[in-house]
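Visitor: sequence? don't have it. structure:
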């Protein structure tokens, strides 16, 4: 099981067994080699299209059923009626602790819920550490509603009206605060009404744009959750704007330790030397522009962010690199350590 120190102003660098640390970490940062996660890790599929958010997600554990969890869902809409949400719940069948189950909120709910496996649910049940899961998704058969996700998961940029996620594609961004209001005022109360859950053991997890929103929440509304887990967060968005937000981050809640599990694969290094030919049917100008945007932060931006956050009063940070794991496969690869993090 991954080990780390859980106390303020301390960071532990973790690596998969047999892997190497990412380059660029400060020599003064404490480090240790960790064993692989106890949670079952899905195999990495070499067909990266499997991880495309634009593909139908197929059957999930809820469709198949589990002897260890029951499943339900509810729907709601954004205040302006333009975005339609489907929140899927996985509730342990074991009786809850007195304070309620640990709760894991998963962004990109359609795709992330489909990444869960029965082996993972069984592992939690067998270890008597079941985590309740709420996957925050959209009313679509695809991994995500791309336009809705782009708006919901990206922060507003001061001086821009509107904030674009991708102006070439006419895709709006900047709706993170609107989404977080909905999460705080409607989604979370309904989830807690349906699931007896422990506010002191609640984790927000996100991958890619979801990781960007997870960090934005930590920096702007740290009181909302005690635990945050971000996997391959899109630190490059808008030229690294989230790093500006970080520099003005609000103080974390006094009297408790706020925990961050920060994970990253090899995409930060890969994009610096991207030379692959474009797939047929893609607009070369759009693809090349996207590659340039992703090069706007250095490849060691994630471990450096972890180091800075570990210096903040009241923060406990765990850094976990995944050497050789590309951006898409980081979504399922990051779930096992996140389940363990949420179950603590």
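Guide: Cool, got the structure. Quick caveat, the model's predicted, so the values are computed rather than measured.
Visitor: From now on I want contacts and neighbour counts done on CA atoms only, so please keep to that.
Guide: Noted.
Visitor: what's downstream of the strand or helix carrying residue 260, the next helix or strand?
Guide: Using DSSP states H and E, the element containing residue 260 is strand 258-264. As assigned by DSSP H and E, the chain's next helix or strand after strand 258-264 is helix 267-270.
Visitor: Please point out which parts of that next one sit buried.
Guide: 267, 268, 269 (16 or more other CA atoms under 10 Å).
Visitor: could you dump these to JSON lines with distance to residue 188?
Guide: Output for these, formatted as JSON lines (distance: CA to CA, whole Å):
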{"residue": "267", "distance to residue 188": "32"}
{"residue": "268", "distance to residue 188": "33"}
{"residue": "269", "distance to residue 188": "36"}
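Visitor: Pasting the second one now:
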């Protein structure tokens, strides 16, 4: 007997699908290898006068279904802190939840200390702005003044980079367990410059920063010392402290008992209402 799980269900079964959801593929630029799978979930409620707010998700193949179900449950129960909006997964073209090489390229900025093969964040953001958003607008009215971006790990780094380098583009940015150690902590220097002279375009924006309490614990495995050295929790706290008092709302949440992988559902549970809330937080106050 093989130990592998079957790729198809038992005879007579059907694949599980999500209601009011669809997906398609798009190519980024001229490189035929840069194929992205876009996943979209839309609500039952009609769009508000300005169009639907949008929450875009890095690592969409891994994060989309969870986020879409969170949005459905919150709005279906009449939650006042979540309005009707679009959930959009930005996936890569493979079958699995993650394409490690592609995300290491697409989600990392071209900092001087970035390793070879990294540094494609600007190209990826250009693809989202110039390709994905117009495609969404062909299907639904969207409110470009209420765009949100969620990312975890390298995706969290991408979210922060977008927040600092393109202020005001994404009004709600949720960065979960960001890879602040990348390129010798260069994004923290971006944060310091941002906090010292907040760009006017960032006014009214909000940042949600989350991390698992166990993310820098040495668990006795070979990766334990790496976790300690990267200071995922400590650096996240440092970032929150840097941004306090800037012209943006900052909310920092640490989830006790969660590690780098297990924290993802908890982070999404916070990010969805944060991004789709009809109430804008006050500048300089916790989101």
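Guide: Received it, and whenever you're ready, just let me know what you need. Every value quoted in this text rests on a predicted model; they were computed, and no experiment measured them.
Visitor: still on that earlier bit, what's the mean distance for the strand holding residue 260 of the first structure versus the second structure?
Guide: Here the mean offset of strand 258-264 of the first structure against the second structure after fitting is 0.7 Å, by mean CA distance after the TM-score superposition for the first structure.
Visitor: What range does that strand cover in the second structure?
Guide: Counting by TM-score structural alignment, strand 258-264 of the first structure falls onto residues 205-211 of the second structure.
Visitor: repeat for stretch 179-186 of the first structure
Guide: So stretch 179-186 of the first structure sits over residues 124-131 in the second structure, by TM-score structural alignment.
Visitor: any residues touching that stretch, and which ones?
Guide: 28, 29, 106, 107, 162 (CA atoms under 8 Å, 6 or more residues apart in numbering).
Visitor: Which residue in the second structure aligns with residue 75 of the first structure?
Guide: By TM-score structural alignment, residue 75 of the first structure lines up with residue 25.
Visitor: doesn't its match fall inside a helix?
Guide: No: inclusion of residue 25 of the second structure in a helix is not indicated when DSSP: H, G, I helix; E, B strand; the rest coil is applied; the result is strand.
Visitor: picking up where we left off before, tell me which residues are up against the match of strand 258-264 of the first structure.
Guide: By CA under 8 Å, 6+ apart, the residues outside stretch 205-211 of the second structure that reach it are 168, 170-178, 232-233, 236, 240, 247-255, 260, 263, 267, 271, 274, 281, 283, 287.
Visitor: Kindly report the same for stretch 84-95 of the first structure.
Guide: Contacts of stretch 84-95 of the first structure (CA under 8 Å, 6+ apart): 62, 67-78, 109, 113, 125, 130-139, 195.
Visitor: Tell me, how many residues neighbour residue 191 of the second structure?
Guide: 21 (other CA atoms under 10 Å).
Visitor: was I right about it contacting residue 241?
Guide: No: with contact defined as CA atoms under 8 Å, residue 191 of the second structure does not reach residue 241; the gap is 10.2 Å.
Visitor: mind listing what's buried in the lengthiest helix in the second structure?
Guide: In the second structure, with assignment by DSSP state H, the single longest helix is helix 60-76. Going by neighbour count (16+ other CA under 10 Å), the buried part of helix 60-76 of the second structure is 60-72, 74-75.
Visitor: Superposed on the first structure, what's the mean shift for the helix or strand that it is followed by?
Guide: Scanning forward in sequence from helix 60-76 of the second structure by DSSP H and E, the next helix or strand is strand 86-92. After superposition onto the first structure, strand 86-92 of the second structure lies on average 0.7 Å away from the residues it aligns with, using mean CA distance after the TM-score superposition for the first structure.
Visitor: how far out from the middle of the chain is the match of strand 258-264 of the first structure?
Guide: 10 Å (CA atoms, centre = their mean, to the nearest Å).
Visitor: Near residue 193 of the second structure, how many other residues are there?
Guide: Count around residue 193 of the second structure with other CA under 10 Å applied: 14.
Visitor: May I ask which helix or strand encompasses it?
Guide: Judged by DSSP H and E, residue 193 of the second structure forms part of helix 182-196.
Visitor: ok, and for that helix, which residues are buried?
Guide: Here helix 182-196 of the second structure shows 182, 183, 186, 187, 188, 191, 194, 195 as buried, counting by 16+ other CA under 10 Å.
Visitor: Go ahead and confirm the match of residue 75 of the first structure touches residue 90.
Guide: No: assessed by CA under 8 Å, residue 25 of the second structure is found out of contact with residue 90, at 9.9 Å.
Visitor: which one of these two has more residues nearby?
Guide: residue 90 (23 against 14).
Visitor: and the gap between that one and residue 195 of the second structure?
Guide: Distance of residue 90 of the second structure to residue 195 of the second structure, given as CA to CA, to the nearest Å: 29 Å.
Visitor: just residue 151 of the second structure next, same as before
Guide: 21 Å.
Visitor: Around residue 185 of the first structure, how many other residues sit close by?
Guide: 11.
Visitor: okay, now residue 222 of the first structure: neighbour count?
Guide: Neighbours around residue 222 of the first structure, by other CA under 10 Å: 19.
Visitor: And for residue 248 of the first structure, nearest residue in space, chain neighbours not counted?
Guide: Of all residues not flanking residue 248 of the first structure in the chain, residue 219 sits nearest, at 7.7 Å (CA to CA, 6 or more residues apart in numbering).
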